[in-house]
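J.: Structural data only, the sequence is not supplied:
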């Protein structure tokens, strides 16, 4: 099951709107158990992990045990149910980490297998599977993607300076680690102020992995996004979505659309800004399951105010020591910290990563 979960996690960022599932098919022989096939949900969400593993195994699937990180689907979508494929392959036992909370499945996949005489065990490494499938679970139960907020801060707790050039806080190794987190997200989220201040690319710049760059999403209520911004210049190469308010200027929208940017007008919050709950619900409807927010303290605090932060990555770097005047943690996010649990730490050179999440 550990292998099945890991196989699925490798595909995070590629499979939306479907969950990134892993599957391992085992035959129990006289000399012990043998892995005969593995599978993971493929790019675009199909084929599903179970079908990949069964196709590799062929006749070796008959009488075997299938370990899968999420309950096999039982509904007809763009492909037939995986539960049917498992039954047809003659699998004798299915070990499933967790039940799928999607109302189209929700235990029916397990029921179909049991009705066919297949032994079903549920709950192996359930906690790890729940974390691995947080995006899918959040989308089908709360109608929005799971949100991971990343904030870099100095040892004094500052994220930047209000005047002057951008504060460089972390080193090369830490920046590479952030790019690795980007490729496991469906979308990278920033606000317009981050674009105007830093002009970021918001892509994955690791060797050989540029194609894994997520959708770039910019919250821009008044369409101030400049035509010469790097996210606009690369919009035809990397999908770029701008979410704006209903009364944003139409001439600015036309110019962005002509450059290859997708512009979406969403309900406002009454103060001339986009409603964050509506925005995340819209992104969930579009199929996104995992958002990686790199929009800085202002956007992070706004998300926290609406209880929209599921994971928090705090990176404390030594490069900006003694500088800065913008606190990394705003008041709303500080108030939410009691709801988050510290689940891990990583030291990369002089930079410390701390990973927090809702239980």
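T.: Great, that's in hand. Everything quoted here is computed from the prediction, not taken from an experiment.
J.: can we go C-alpha only for contacts and neighbour counts from here?
T.: Will do.
J.: Please enumerate the strands of the stretch 251-359 of the chain.
T.: Taking DSSP state E, counting those that start in this stretch, the strands of the stretch 251-359 of the chain run over residues 262-265, 290-293, 311-317, 326-327, 341-348, 351-357.
J.: do the stretch 101-250 of the chain as well
T.: Counting by DSSP E, counting those that start in this stretch, one finds strands in the stretch 101-250 of the chain at the ranges 119-122, 146-154, 158-160, 187-191, 215-219, 240-244.
J.: Turn these into TSV, columns for mean neighbour count and distance to residue 30.
T.: Shown next, in TSV, are the strands of the stretch 101-250 of the chain (neighbours: other Cα atoms under 10 Å; distance: least, Cα to Cα, whole Å):
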stretch	mean neighbour count	distance to residue 30
strand 119-122	16	21
strand 146-154	25	45
strand 158-160	25	59
strand 187-191	24	47
strand 215-219	24	49
strand 240-244	24	55
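J.: before we go on, here's another structure to hold up against the first:
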């Protein structure tokens, strides 16, 4: 904490307002390259003067949106409570840190540092201008809320969720390869809702050739849902021209080769922030082995199958001390099935922008995205 007084006092003073800023942030779009941000401006007496939130790329950022609702000079001496560190760069809009300084804001309270290599540094700019800055208020709640965007901003790739459905003994198909259906209708509908909430759905050519999936998000009656993920197919094998994926509402993206990191960097460059991976054991294991999975959704059915068809194969664990420990997030009952959601420990932040540039260069030299190929 960067302000005088202890953390408890600051949290008591600004915690409720920060939680309101997060509520405002949730009004913004949860897709694309921009974060969801909310802002509340308080008078010197602590009264709410204005509220704002970011409505998507190219629109006013939350701080500017809130300031636009005030008369000139009305923000002088006020406090801005923002869910993310005010940006410090000029893109399609100007720096929010400068807008706050120019408006006469005397204090800025924010929850989470901006990890963007171009956009971070707003707090320092505010301090240099004499603005009192307090950081870390409701940081845990804000980090969880912004988790997918923070991952994309820090690592230069989408937030990756790996999904599979299996029996209690970890089998994803019977001995003859049949798998429809292991789980019940409630679990399967939940999967479609997760697809609709994701920017992209990722599979391998093996899955496309074996199952001919449409990779769409559908409702209870089989109708297409309003939001559809972009279908992404990884691998070198040719996909038939009459494959169901080619009839998807979005043109499928075919990514040849086996460099998953490069593929994810390219997808991020296309504005994909969240990727939902529904892959067979080979590709799923490759994602896990490469450390590219942020969250796992495992749908468990109370049934036993036995046999060789396991959810994962070799993930680089040779001895029990090498096991990949996960953080259990929640367990939900879906009809007669259970959804287990677990998260992987936070990967290291890519503080060096050159690492992302290297990944981009590798993506360009080893494989190129081909739409409709």
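T.: Perfect, thanks for sending it. Predicted model only: the values in this text are computed from it and were never measured.
J.: now what about the TM-score between them?
T.: The TM-score (TM-score structural alignment, normalised by the length of the first structure) is 0.77; 321 aligned residues with a Cα RMSD of 3.1 Å.
J.: of all the strands of the stretch 251-359 of the first structure, which lies closest to residue 138 of the first structure?
T.: Across the strands of the stretch 251-359 of the first structure, residue 138 of the first structure has its closest neighbour in strand 290-293 (8.9 Å, Cα to Cα).
J.: The closest one vs the second structure, mean deviation?
T.: Compared with the second structure after fitting, strand 290-293 of the first structure deviates on average by 1.4 Å (mean Cα distance after the TM-score superposition for the first structure).
J.: and the end-to-end length of stretch 198-218 of the first structure?
T.: Using Cα to Cα, to the nearest Å, the span of stretch 198-218 of the first structure from its first residue to its last is 13 Å.
J.: if we can go back for a sec, can you lay out the strands of the stretch 251-359 of the first structure as a markdown table showing mean neighbour count and distance to residue 100 of the first structure?
T.: A markdown table is the format used below for these (neighbours: other Cα under 10 Å; distance: least, Cα to Cα, whole Å):
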| stretch | mean neighbour count | distance to residue 100 of the first structure |
| --- | --- | --- |
| strand 262-265 | 17 | 31 |
| strand 290-293 | 28 | 17 |
| strand 311-317 | 23 | 21 |
| strand 326-327 | 18 | 40 |
| strand 341-348 | 13 | 24 |
| strand 351-357 | 20 | 21 |
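J.: which one of the strands of the stretch 101-250 of the first structure lies closest to residue 68 of the first structure?
T.: Residue 68 of the first structure lies closest, by Cα to Cα, to one member of those: strand 119-122, at 9.8 Å.
J.: Not counting its own residues, what contacts the closest one?
T.: 92, 93, 94, 95, 96, 97, 98, 99, 110, 113, 114 (Cα atoms under 8 Å, 6 or more residues apart in numbering).
J.: what residue of the second structure takes the place of the third one?
T.: With TM-score structural alignment as the matching criterion, the partner of residue 94 of the first structure in the second structure is residue 108.
J.: Residue 261 of the second structure and residue 158 of the second structure: what is the separation?
T.: 10 Å.
J.: of these two, who's got more company?
T.: More neighbours surround residue 158 than the other of residue 261 of the second structure and residue 158, with 31 against 19 (other Cα atoms under 10 Å).
J.: now for that one: what does it line up with in the first structure?
T.: So residue 158 of the second structure corresponds to residue 145, using TM-score structural alignment.
J.: quick one: secondary structure of residue 22 of the second structure?
T.: For residue 22 of the second structure, the assignment made with DSSP: H, G, I helix; E, B strand; the rest coil gives helix.
J.: I'd like to know how many residues surround it.
T.: Around residue 22 of the second structure there are 26 residues (other Cα under 10 Å).
J.: quick revisit: and the match of residue 94 of the first structure, what does it touch?
T.: Shown in contact with residue 108 of the second structure (Cα under 8 Å, 6+ apart): 79, 80, 81, 82, 131, 132, 133, 134.
J.: one more time with 6 Å
T.: Applying Cα atoms under 6 Å, 6 or more residues apart in numbering to residue 108 of the second structure gives the contacts 79, 80, 81, 133.
J.: Let me have those residues in JSON lines, adding secondary structure and distance to residue 15 of the second structure as columns.
T.: Listed next are those as JSON lines, based on DSSP: H, G, I helix; E, B strand; the rest coil; distance: Cα to Cα, whole Å:
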{"residue": "79", "secondary structure": "strand", "distance to residue 15 of the second structure": "13"}
{"residue": "80", "secondary structure": "strand", "distance to residue 15 of the second structure": "13"}
{"residue": "81", "secondary structure": "strand", "distance to residue 15 of the second structure": "10"}
{"residue": "133", "secondary structure": "strand", "distance to residue 15 of the second structure": "15"}
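J.: residue ranges of the helices in the stretch 51-200 of the second structure, please?
T.: Counting by DSSP state H, counting those that start in this stretch, residue ranges of the helices within the stretch 51-200 of the second structure are 62-67, 96-103, 122-128, 139-145, 147-155, 185-196.
J.: just those helices: most buried one?
T.: Neighbour counts (mean count of other Cα atoms under 10 Å) averaged over each of the helices of the stretch 51-200 of the second structure peak at helix 62-67, with a mean of 24.
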